[in-house]
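**Student:** Give me a 3D structure for the following:
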Amino acid sequence: MRRTARLLAGTALAVAAAAPAHAVDTGRLDVYPSTVTPGGQVTVNTAACGDPGAATGDAGAVGAGVFTLAPTAHEGEAIGQFQVPPSAQPGTYEILAKCAEGDRQVAGDLVVALTAAQQVQPRGSVKTGVGGGLDRDPVQTAAGVAALAVAAAGGTWLLHRRARGDGI
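**Tutor:** Prediction:
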């Protein structure tokens, strides 16, 4: 039992020593910022392509088209930029990068959101088929108010007579 434990511990130490000190996840495309407004600038980078690190990006889903990811000073990393079109609609879009060497492709998500100033505020009236509460004609408005006043006065008078016991 001790022999098995020592063997497993020794194997674990050997694997840990052989692993690089800074492991990099090479299977994704990082998008900065991950949420942007239409017209904003986006930077993407990846370590998926290794050396030399060049790649071709595709932001066609959001309407920005193709862009280039160039190698950086960091070993095996590539970085690129594109601009989100001002006409982009809110939503989540997949951004792709295809490595220049090999057939590796990675993806990342970009969220396009509108600011309060960009949101469209409703204007006009709602077509319900019932009509508005107040018409533009002041004569009709006055006639409606007078009819309501007469009905209220008549109802009050009838309730008052009934409470006194006079009947109708």
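**Student:** C-alpha from now on. contacts and neighbour counts both.
**Tutor:** Fine.
**Student:** OK, contacts around residue 34?
**Tutor:** 109-111 (C-alpha atoms under 8 Å, 6 or more residues apart in numbering).
**Student:** who wins for neighbours among those residues?
**Tutor:** Greatest neighbour count in the contacts of residue 34, by other C-alpha atoms under 10 Å, goes to residue 110: 23 neighbours.
**Student:** now the other sequence, so there's something to compare against:
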Amino acid sequence: MRKARLLTTAALAVASAGLLSPPAAAAVLAAGGGLEIHPATVMPGSTVTVSTSACGGGGTASGDASAVGAGTFTLAPSTDEDHEQNATGQFKVPPSAQPGTYEIVAKCSGSGADGKQVAGDLSVTITSTAAAREQQQVAPKGHVKTGVGGALGPDPVQTAAGVAALAVAAAGGTWLLHRRARGDRI
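**Tutor:** Below you'll find the model as predicted:
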């Protein structure tokens, strides 16, 4: 009895914490025809298409994108043969929109689903995924300015002087090591 009460309490705690809500919400949206947002991730200034089958055939809806700053818009019955049960509309994300996730809402009207409300999430980002991929694939070009000169610098006189200095140092080091090996004192 006590184990059953503990399991029930744990299940209620998990449910109230919202850990079960994403799959449950997905099931409700799938059953009731949620709000489809295309593309789901956009940059400010982009046009977004919203559609839903929740309003039934011939149904319309009033959309609300004021969360992202776009105001209201209308969803009308789709003329597309593949989506004849959908109400579809568009809105433009304002150029001043800040990055984040925003809830877009549509309320059905003029059909058997009058007053039914559906929602979907729109993500606004400041970089497009295509631009991000392009930036990652660009190969570096040019010289790296590290403060250390290369072996073949722009001045051949300085290069020759550097090579000569290295040769003198190597010869002097070899001569000192040879004297030390013979036991001569410096």
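**Student:** TM-score for this pair?
**Tutor:** The TM-score (TM-score structural alignment, normalised by the length of the first structure) is 0.52; 94 aligned residues with a C-alpha RMSD of 1.8 Å.
**Student:** Kindly reformat the contacts of residue 34 of the first structure as JSON lines and extend each row with secondary structure and distance to residue 60 of the first structure.
**Tutor:** Shown next, in JSON lines, are the contacts of residue 34 of the first structure (DSSP: H, G, I helix; E, B strand; the rest coil; distance: C-alpha to C-alpha, whole Å):
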{"residue": "109", "secondary structure": "strand", "distance to residue 60 of the first structure": "13"}
{"residue": "110", "secondary structure": "strand", "distance to residue 60 of the first structure": "12"}
{"residue": "111", "secondary structure": "strand", "distance to residue 60 of the first structure": "14"}
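**Student:** which residues in the first structure does the strand of greatest length in the second structure align to?
**Tutor:** Using DSSP state E, we find that the single longest strand of the second structure is strand 100-109. Taken onto the first structure by TM-score structural alignment, strand 100-109 of the second structure occupies residues 91-100 there.
**Student:** now the strands for the first structure?
**Tutor:** Using DSSP E, strands in the first structure cover 30-32, 35-36, 41-46, 55-59, 65-71, 78-83, 91-99, 105-112.
**Student:** Nearest to residue 161 of the first structure, out of the ones you listed?
**Tutor:** Closest approach to residue 161 of the first structure among the strands of the first structure is made by strand 91-99 (66.5 Å; C-alpha to C-alpha).
**Student:** how close does that closest one sit to the second structure?
**Tutor:** On superposition with the second structure, the mean distance recorded for strand 91-99 of the first structure (mean C-alpha distance after the TM-score superposition for the first structure) is 0.3 Å.
**Student:** Buried residues of that strand, list them for me.
**Tutor:** Within strand 91-99 of the first structure, the residues that count as buried by 16 or more other C-alpha atoms under 10 Å are 93, 95-99.
**Student:** Save these as CSV, and put in distance to residue 44 of the first structure too.
**Tutor:** Shown next, in CSV, are the buried residues of strand 91-99 of the first structure (distance: C-alpha to C-alpha, whole Å):
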residue, distance to residue 44 of the first structure
93, 13
95, 9
96, 10
97, 9
98, 12
99, 13
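**Student:** List just the nearest of those residues to residue 160 of the first structure.
**Tutor:** residue 93 (70.1 Å).
**Student:** returning to what we had before: what two of the buried residues of strand 91-99 of the first structure have the greatest distance between them?
**Tutor:** 93 and 99 (19.8 Å).
**Student:** Return the residues in contact with residue 42 of the first structure.
**Tutor:** Residue 42 of the first structure neighbours (C-alpha under 8 Å, 6+ apart): 31-33, 36, 81-84.
**Student:** Per the alignment, residue 43 of the second structure pairs with which residue of the first structure?
**Tutor:** Aligned partner of residue 43 of the second structure by TM-score structural alignment: residue 37.
**Student:** burial count for its match?
**Tutor:** Neighbour tally, residue 37 of the first structure, other C-alpha under 10 Å: 19.
**Student:** That one reaches residue 114, doesn't it?
**Tutor:** Yes - here residue 37 of the first structure reaches residue 114: they are 5.6 Å apart, a contact under C-alpha atoms under 8 Å.
**Student:** any idea how far residue 62 of the first structure is from the match of residue 43 of the second structure?
**Tutor:** 12 Å (C-alpha to C-alpha, to the nearest Å).
**Student:** anything in contact with each of these two?
**Tutor:** residue 84.
**Student:** residues in contact with residue 39 of the second structure?
**Tutor:** Here residue 39 of the second structure is in contact with 48-49 (C-alpha under 8 Å, 6+ apart).
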